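Enquirer: missing the sequence, but the structure's below:
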């Protein structure tokens, strides 16, 4: 199974859907992390899944 890389330039356009705050990229976990929202959004096949129902609490 090949790993698709996340385009970090996408971070400039994405914000947390809950807080509208900034996101950080966790390359090891393949997640976008919202520290202000306490959520981590998964990245699947190089595509961030920005659904609150898919996020894990941190």
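Expert: Nice, I can see it. Only a predicted model underlies this, so the values are computations on that prediction, with no experimental measurement involved.
Enquirer: C-alpha from now on. contacts and neighbour counts both.
Expert: Fine.
Enquirer: the spatially most central residue of the chain: which element?
Expert: Central residue of the chain (Cα atoms, centre = their mean): residue 32, 2.2 Å from the mean position. Counting by DSSP states H and E, the secondary-structure element that holds residue 32 is strand 31-34.
Enquirer: before we go on, here's another structure to hold up against the first:
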């Protein structure tokens, strides 16, 4: 039996990652290859990547505890 919740590791074009910024802060994002998310550490939002397409909508982002500092 296979785990159907596992996300495929689809590579994102590095040039795209260079230009994408957080829609809230306009600061750079961190790419989490395993979770297939773009992370905004200052806002505590993780934007999903679905089928290789970053979903940069705040209402679609997952919330997490932002890093201090």
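Expert: Structure received. Source: prediction; values computed, not measured.
Enquirer: fetch the TM-score of the aligned pair.
Expert: Comparing the chains after superposition, counting by TM-score structural alignment, normalised by the length of structure 1, produces a TM-score of 0.87; 57 aligned residues with a Cα RMSD of 1.3 Å.
Enquirer: buried stuff in the strand holding residue 32 of structure 1?
Expert: 31-34 (16 or more other Cα atoms under 10 Å).
Enquirer: closest one of those residues to residue 10 of structure 1?
Expert: For the buried residues of strand 31-34 of structure 1, the minimum distance to residue 10 of structure 1 (Cα to Cα) is 10.7 Å, reached by residue 32.
Enquirer: I figured that closest one hits residue 38, correct?
Expert: No - when contacts are counted by Cα atoms under 8 Å, residue 32 of structure 1 is not listed as touching residue 38 (11.0 Å).
Enquirer: now do the residue nearest to the centre of structure 1 against residue 56 of structure 1, distance only.
Expert: With distances taken as Cα to Cα, to the nearest Å, residue 32 of structure 1 is found 10 Å from residue 56 of structure 1.
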